[in-house]
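S.K.: Kindly return the folded structure for what I paste below:
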Amino acid sequence: MAKLKFSQSLDELERRIGFRVADRARLERALTHASHRAAKGATNYERLEFLGDRVLGLVVSEKLFEMFPKSSEGDLSLKLNQLVSADACAEIADAVGLPDFIRHGGGDLKKMPADSTRNIRADVVESLIAAIYLGNGLDDARRFILRFWADKLGAAATARRDPKTALQEWVHTRTTVPPRYEIVARTGPDHDPIFTVRTVIDGLAPAEGQGRSRRLAEQEAATAILIREAVWKEDEA
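M.R.: Predicted structure coming up:
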């Protein structure tokens, strides 16, 4: 976008999100990184990011609760963690076009490697949510979140999750030690083997799975634990 005065760029941001943010000073703060020369004291986005993270979690949790009435607490937590992750928030920042508006001491974020700016982009989405919430109320914050997270929420409703990924995410909420997969047996002829694999997780009883490849056996073993621990239901596996 062409270079605009910051006040003009805020008008453009409000056009993109579809409504005005009541507190203009707070909106400016939500877009200001601590490294920027305008950031003095608490005039950067860090406190707003803290609050916005909680508002985002509330709105997405509420929507998941509504969308998946049969899902367990564990499965809802897995979906929530994915939807509010730094990667997801950074993608939303790009969809809104927030890098056009972020004030950063290092210059234009769009000219920096995406990996190096991921957390900044994610944080600013959350601080923007807080600015909307504090200035306009929860209804507008919810409207913003449900609009820009619509595709991700839709994907969560239709995707069949990889059981090993789902198990690792669930285990991560309990411990930093990831699941281990051990080959228990390999039977059958070389051209058509059957693998038996055991999944081992600290503090839980192991589970086994079988398949015509090691990968399939690992997925079956992961699925067995997800069902046994009520993270998944039988009809969701």
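
S.K.: Please count neighbours and contacts with C-alpha atoms only from this point.
M.R.: Will do.

S.K.: residue ranges of the strands in this protein, please?
M.R.: For the chain, applying DSSP state E gives strands covering 180-187, 194-200, 207-211.

S.K.: winner for burial among those?
M.R.: Highest mean neighbour count among the strands of the chain (mean count of other CA atoms under 10 Å): strand 194-200, with a mean of 22.

S.K.: Show me how far it is from its chain's centre.
M.R.: 30 Å (CA atoms, centre = their mean, to the nearest Å).

S.K.: contacting residues around it?
M.R.: The contact list for strand 194-200 (CA atoms under 8 Å, 6 or more residues apart in numbering) reads 179-188, 206-214, 217-218, 221-222.

S.K.: Recalculate using a threshold of 10 Å.
M.R.: 164, 178-188, 205-225 (CA atoms under 10 Å, 6 or more residues apart in numbering).

S.K.: Enumerate every residue touching the most centrally placed residue in the chain.
M.R.: Per CA atoms, centre = their mean, the C-alpha nearest to the average position across the chain is that of Ser85, at 2.4 Å. Listed by CA under 10 Å, 6+ apart, the contact set of Ser85 reads Glu91, Asn119, Ala122.

S.K.: and if you look at Glu208?
M.R.: 181-184, 196-200, 217-225.

S.K.: Please provide the structure for the following sequence as well, for comparison with the first:
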Amino acid sequence: MKLSAELKEFETRIGHVFANPALLTRAVTHASMSSPTREDNQRLEFLGDRVLGLVMAEALFAGDASATEGQMAPRFNALVRKEACADVARDIGLGEVLRLGRSEMVSGGRRKNALLGDAVEAVIAAVYLDAGFAAARDMILRLWGARIGQVEEDARDAKTALQEWAQARKMAPPRYVETQRSGPDHAPVFTIAARLDTGAQALATAGSKRQAEQAAAKALLADLENSK
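M.R.: Sure, this is the predicted structure:
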């Protein structure tokens, strides 16, 4: 099968020309567009997630011979989580070539972290199946680029880090309260407050509750650190 002009351009952006173009077509087809004659990318997501994990584990292991398991684990999590994958998807314009059903398009699917992250994993699997592990590894390292070397040693999930901070001081877990919601239904914007029993709190706004909670937790941790 032949690829559309936009998918040919996408091949250029990821640096891989498919011997089997059907794999790329499948990788960019969301479940909302699946049919008995059209496969979606869900199975590819599963495989791509594992390939990505191995590549990142290998890169972190080789990149810092002195790092302990306790140091590598949070770095790994920061590099493979959905937000990181979605950032890469935006860098390569993956949202622009996704094949989505009407419901997903109307609800802003091309901008959703979960959908973009899953699609990146599907593309990774497609390259792996098309040309093998070395080709997939090379593409991943190229697309993640400086993110790998710059990942913070303490790049833990901010909500987890805040909870650990509270537990270490025998405090109740932090609470996350939605204080405001704005924007249209297909592209809502949430404002979340991260609060501790001491009364300390921080606000953050984002396009998903999860992002807003993470940002609020990060902001509160920074405030607590600065108040020492």
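
S.K.: Give me the neighbour count for the closest residue to Leu47 of the second structure other than its chain neighbours.
M.R.: Spatial nearest neighbour of Leu47 of the second structure, chain neighbours left out: Ala125 (5.7 Å); criterion: CA to CA, 6 or more residues apart in numbering. A count of nearby residues for Ala125 of the second structure, using other CA atoms under 10 Å, gives 29.

S.K.: would you turn the strands of the first structure into a markdown table with distance to Lys152 of the first structure?
M.R.: Output for the strands of the first structure, formatted as a markdown table (distance: least, CA to CA, whole Å):
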| stretch | distance to Lys152 of the first structure |
| --- | --- |
| strand 180-187 | 30 |
| strand 194-200 | 30 |
| strand 207-211 | 31 |
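
S.K.: What is the distance between the longest helix anywhere in the second structure and the centre of its chain?
M.R.: The longest helix of the second structure (DSSP state H) is helix 42-63. Remark: helix 42-63 of the second structure is offset 13 Å from the chain centroid, using CA atoms, centre = their mean.

S.K.: Over to stretch 5-24 of the first structure?
M.R.: 25 Å.

S.K.: Counting neighbours, which bits of that stretch end up buried?
M.R.: Neighbour-count burial for stretch 5-24 of the first structure flags Ser9, Leu10, Glu12, Leu13, Arg20, Val21 (criterion: 16 or more other CA atoms under 10 Å).

S.K.: Which single one of these is nearest to Gly57 of the first structure?
M.R.: Ranked by distance to Gly57 of the first structure (CA to CA), those are led by Val21 at 20.5 Å.

S.K.: show me the residues around that closest one that make contact.
M.R.: The neighbours of Val21 of the first structure, taking CA under 10 Å, 6+ apart as the test, are 10-11, 13-14, 27, 128, 131-137, 140.

S.K.: Buried ones among those residues?
M.R.: Among these, those classed as buried by 16+ other CA under 10 Å are Leu10, Leu13, Leu27, Leu128, Ala131, Ile132, Tyr133, Leu134, Gly135, Asn136, Asp140.

S.K.: Looking at the residues you listed, which is nearest Gly107 of the first structure?
M.R.: Leu10 (17.7 Å).

S.K.: For the closest one, what is the corresponding residue in the second structure?
M.R.: Using TM-score structural alignment to pair residues, one finds that Leu10 of the first structure aligns to Leu7 in the second structure.
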